[in-house]
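In: Output the structure for:
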Amino acid sequence: MLNRRSDKLELLRIAEAVALEKSIDKELIIDSMETGIAKAAKSKFGQDNEIKVLIDRESGDIGIFRKLIVVEKPENTNTEINLQDAIILNEANKDKKIGDEILQPLPSFDFGRIAAQTAKQVISFNVREAERERQYNDFIDKKDSILSGIVKRLEFGNVIVDLGRTEAIIQKNEMIPRENIKAGDRVKAYCYDVKREARGQQIFLSRAHPKFMEKLFVQEVPEIYDGLIEIKSSARDPGSRAKICVKAVDTSLDPVGACVGMRGSRVQAVVNELQGEKIDIVNWSEDPAIVVSNALSPAEVQRVNVDSVAKKLDVILTEENLSKAIGRRGQNVRLATKLLNYEINIMTDAEDSERRQSEFKEKTENFVKNLELDETLGQLLVAEGFSSISDIKDSSPENLMKIEGIEEDTAKALIERAKEFYQKDQEDITQRIKDLGLQDDLINHKGLTPGMLVTLGEQKILKLEDFADLASDELTGGYDVVKGERIKIQGYLEDFALSKTEADELIMSARSIIYKD
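Out: Okay, the predicted model is just below:
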């Protein structure tokens, strides 16, 4: 094997050089050499043997041993030895007990081509794994920050970035659309993830992530860096338009002005890095109505109806401001929706009035028909905020008696009728669900009411799998822009006041059940 002292010391020098080059511990390199040599020795002495190799850290001497366990009656002579034979092997083993391990020296040998190749592969693999572990540990703390590097190469639309001691990847879908990046360019990107991966890059960068824009503002605006201004949220359509919502912690500051900078210098620096992306800076407020009015600029908003529970905003404006609020291909309202995390319905004053009248009429007709009331009393209940028969069922006589013209007997009769109707309605719904043929997995899905189930069944959505394949817009409805025209899309469960967030949760929980491993 390695018989000359110069060869032995060369082994240690190689370990030191590799450790220095790869920035990993020299001890780990030597451990890998021991493992590699042990694997090669197995091919020489037999695969049934347990081989241990020890490299002297000072001299480079290599010791090859067979590991044996002391037992009373050995059954496998390759791995076991009795105490008598162990003492014959080495006088020092006389203090060993049953179950102890001893090392039997094996003769040195010359590596054959295959054995040498085996050792080399093991060493290379272990060094590679150690290098990847070092990379992971070096960069895990850099997650959620901007990194800068040189573009090394392009692979199938992905960009490989040299960060110095390692490489990172900007995947195709994390690039700014139509951005022209070439090998040799210096790029900045947001580090959104660092993973332990067996192969390929472990550091994942993005230039399309909203956080990339936020971090650029942190770099350009000292007040954000110092914590005097806080970024509340952001949304991007990469390469086209973005919105960022800012709040002044120090109330003497103008957060929008600080982010814009003198003659727009600060925001322009961010725009240039984002390849000309137009950025709207929105002043934050506790009132979502104020924020949405700011976020939909340049459209002038007349009023906003806020439903904080369902996280819905009805934005009412004039006909001439409608297209400005929606934006090209719905971009403006889409970004505002992401910014606020509210569902935003844009409508004209006429549409809002028509919707209110329609809702008022429907609720009144529901009371008149099902509770056998006259129209005036039905309208009075709706005007006082009673939206459904369930609201009346759950009310108290005292609460109903606050409405002018309703006496105690009338109040009690209303509640009794509401309870009777509700009971019968639930029985009818249960029978209807059965007749429609809905499957138990959909019926038992948490969050779906009996009324929702009937509506889904009428649309031939009978299984949980059918439900999981839906998009949230198919449930809640909304508006779309087709060839410049704003088109209303009716949702299956629109009449149940389901928010987009609730619809997303229902669908995602169904998918997790259907597609679980």
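
In: contacts, neighbours, all on C-alpha from now
Out: OK.

In: which non-adjacent residue is nearest Ile64?
Out: Val53 (4.7 Å; C-alpha to C-alpha, 6 or more residues apart in numbering).

In: Quick one: name whatever helix or strand follows whichever strand or helix holds that neighbour.
Out: In the assignment (DSSP states H and E), Val53 maps to strand 51-55. As assigned by DSSP H and E, the chain's next helix or strand after strand 51-55 is strand 62-70.

In: sorry, back to before: quick one: residues in contact with the strand holding Val53.
Out: Identification of contacts with strand 51-55 by C-alpha atoms under 8 Å, 6 or more residues apart in numbering yields 30, 34-35, 37-39, 41-42, 61-67.

In: Could you rerun that using 7 Å?
Out: Defining contact as C-alpha atoms under 7 Å, 6 or more residues apart in numbering, one finds that strand 51-55 is touched by Glu34, Ile37, Ala38, Lys42, Asp61, Ile62, Gly63, Ile64, Phe65, Arg66, Lys67.

In: got the angle for it vs strand 62-70?
Out: Orientation check (axes from the mean of the first three to the mean of the last three C-alpha atoms, to 10 degrees): strand 51-55 against strand 62-70 gives 140 degrees.

In: Buried residues, strand 51-55. List them.
Out: Ile51, Lys52, Val53, Leu54, Ile55 (16 or more other C-alpha atoms under 10 Å).

In: Adding distance to Pro255, write the residues you listed out as CSV.
Out: CSV is the format used below for the buried residues of strand 51-55 (distance: C-alpha to C-alpha, whole Å):
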residue, distance to Pro255
Ile51, 68
Lys52, 66
Val53, 66
Leu54, 65
Ile55, 64
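
In: and for comparison, fold this next one:
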Amino acid sequence: MASEILMMAEVLSTEKAVDRNVIFEAIEAALATATRKRHREDIEVQCVIDRKDGSYTPYRVWEVIEDDAELEFPSKQICISAAKEHDQDLVVGEFVKEELEAVPFGRIAAQAAKQVIMQKVREAERNKISEEFEPRVGEMLSGVIKRQERGDTIVDLGGVEALLPRNRTIQREGLRPGDRVRAILSEVKQNNRGPQLVLDRVTPQLVLALFRTEVPEASENIIEIVGAARDPGLRAKIAVKSNDSKVDPVGACVGIRGSRVQSVSNEINGERVDIIKWSEDPAQFVINALAPAEVESIMVDEDKGAMDVIVDESQLSLSIGRGGQNVRLASELTGWDINIMTYEQANEKLEEESSGVREMFMAKLDIDADVATILIQEGFSSLEEVAYVPREEMLEVEEFDEALVDELRQRADDALVTLAIQKEEMLKGADPADDLLGMDGMDETTAKFLAINNIKTMEDLAEAATDELLEIEGLKISEERAQELIMIARRPWFEEMGIDPDAEEEVEESA
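Out: Model prediction:
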């Protein structure tokens, strides 16, 4: 029996690539189970195997408990006073051990031992998979397609199987058993069968990883592949920059006669890849990202994170792309909301926006439409700008003299003071509830503005929509902050329903 134990440990350790100590612990558990079954009484058994000669010793074990504690399991527990008769040094929580006779096991007992051993080995294999692959989530892995299961693909990563779900496979991609494929490890899911490795071939991270593999300059940090956006199987855009002025980042990624970009394209089912030069100037970056379309001019709205891109009528369809693909990918790549328009559309939008500003200037500064129009043409869009822009800068306006500039500045200043007083008077009557005032991220002014618009409690705010907050006159708040405040107010809902608060985007969209 001793030699068989040593042989079993050696064989299983080699075949399953599991540490020998894990195998020995599994065999000890199996021997303990088999020994326990040989006794009519429900006892607790431990077995200890000598790692050198394979011999083992079974022990009957009692847990030491307090004298006044109830013996729930008399065959497995012993009071401290009785335990000290065996060993004076024992304390509550330790164990009394009594050696049992090691007897040979029959066929049924051996079969039971084998089942326990294989279960422990499977657990060890699962733990090993988790330990090996959880740190590698987000990494590109290579494997061979083993089989198809209900539309999903099983990939052999070299002794370990991974799942490539159908919805993470490039459309119209003809994957067949035996094909080698590369994908991003997106997650390690735990289920009843153990860890499940999940792969992804539609994530933009795959394009980044492929270029970093194909382009030596990227691995040497001579160039950086900054980001990517994809329409899987159809088109992708990547942004690159160079850390060496002598190296062209676009040319490095394209390769001689397009060899490098073609290699990446072949790996992702012929997906067309546009290589864009990154720029620290957001406007220039957007212009580059919209290539091959030519941009005439661009207007940036940093507050809204948006850009109005003006193109010639002949470039409109090219800049937008089929189904909006080009502008959508450019927007994802740059992180800006891009609006493509012609000169005519831009003028219509500008006139619409200007009319509101013009009316405001005419009313607050008591000026005619001509003077208001000149202010707008010179880039003024608020009373604060008129009041606080340096006097010398306003004097550069050809149509303005010193007297007019001083008068405009004074009127703007008076209008701002009047608005401030009106705002203060209006907020005096506001009565926000204590829970709204004390809410995380809330300030008194915002709470009062909400209160005078019938949003007086956290519950009221939780029921509000982002647009409602943005439409409150006098409340200067960004869309992002409005969403944040609403989601904070909804936290009690999440806790009550057992919903993860991190799923806030889905909740906000459904609202």
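
In: which SSE is the most far-flung residue of structure 2 relative to its centre in?
Out: Distance from the centre of structure 2 peaks at Glu85, with 60.4 Å (C-alpha atoms, centre = their mean). For Glu85 of structure 2, there is no host helix or strand (DSSP H and E).

In: I'd like to know how far it sits from Ile78 of structure 2.
Out: 11 Å (C-alpha to C-alpha, to the nearest Å).

In: what's the answer for Ala415 of structure 2, then?
Out: On the measure of C-alpha to C-alpha, Ala415 of structure 2 and Ile78 of structure 2 end up 88 Å apart.

In: and if you look at His86 of structure 2?
Out: Looking at His86 of structure 2 against Ile78 of structure 2, where the rule is C-alpha to C-alpha, the gap reads 11 Å.

In: Comparing these two, which residue is more hemmed in?
Out: Set side by side, His86 of structure 2 and Ile78 show more neighbours around Ile78, with 22 against 12, by other C-alpha atoms under 10 Å.

In: what about the helices in the stretch 301-450 of structure 2?
Out: For the stretch 301-450 of structure 2, the helices defined by DSSP state H, counting those that start in this stretch cover 316-320, 325-334, 343-365, 369-377, 383-388, 391-395, 402-428, 434-437, 444-451.

In: Determine the set of other helices and strands touching the last one.
Out: Going back to what we said before, that points to helix 444-451 of structure 2. Counting contacts by 3 or more C-alpha pairs under 7 Å, 6 or more residues apart in numbering; DSSP states H and E, helix 444-451 of structure 2 packs against helix 434-437.

In: how many neighbours does the aligned residue in structure 1 for Met307 of structure 2 have?
Out: Aligned against structure 1 by TM-score structural alignment, Met307 of structure 2 finds its counterpart in Leu313. Leu313 of structure 1: 21 surrounding residues under other C-alpha under 10 Å.

In: Check Lys428 of structure 2 too.
Out: Neighbour tally, Lys428 of structure 2, other C-alpha under 10 Å: 10.

In: Tell me how far it lies from Leu485 of structure 2.
Out: 22 Å.

In: Same check on Ile78 of structure 2?
Out: Look at Ile78 of structure 2 and Leu485 of structure 2: by C-alpha to C-alpha, they are 59 Å apart.

In: Over to Gly270 of structure 2?
Out: 45 Å.

In: Mind checking which of the two has more residues around it?
Out: Set Gly270 of structure 2 next to Leu485 and count neighbours by other C-alpha under 10 Å: Leu485 wins out with 19 against 16.

In: I'd assumed the more buried one was in a helix, is it?
Out: Yes - counting by DSSP: H, G, I helix; E, B strand; the rest coil, Leu485 of structure 2 is found in a helix.

In: need the contact list for it.
Out: So, once contact is read as C-alpha under 7 Å, 6+ apart, Leu485 of structure 2 ends up touching Gly441.

In: And the residue nearest to Ile64 of structure 1? What does it align with in structure 2?
Out: So, by TM-score structural alignment, Val53 of structure 1 is matched to Cys47.

In: and what of Ile64 of structure 1?
Out: Looks like Ile64 of structure 1 aligns to Pro58 there (TM-score structural alignment).

In: any idea how far that match is from Met487 of structure 2?
Out: Distance from Pro58 of structure 2 to Met487 of structure 2, by C-alpha to C-alpha: 60 Å.

In: what do you get for Ile340 of structure 2?
Out: 32 Å.

In: next one: Glu459 of structure 2
Out: 11 Å.

In: Between those two, which is the more surrounded one?
Out: Met487 (21 against 16).

In: Chain neighbours aside, what residue packs nearest to that one?
Out: Using C-alpha to C-alpha, 6+ apart, the nearest residue to Met487 of structure 2 is Glu504, at 6.6 Å.

In: And for Asn49 of structure 1?
Out: The shortest distance from Asn49 of structure 1 to any non-neighbouring residue, by C-alpha to C-alpha, 6+ apart, is to Asn78 (5.3 Å).

In: so how many other residues sit close to that neighbour?
Out: Neighbour tally, Asn78 of structure 1, other C-alpha under 10 Å: 17.

In: Specify, as a residue range, where stretch 251-258 of structure 1 falls in structure 2.
Out: The aligned range for stretch 251-258 of structure 1 is 245-252, by TM-score structural alignment.
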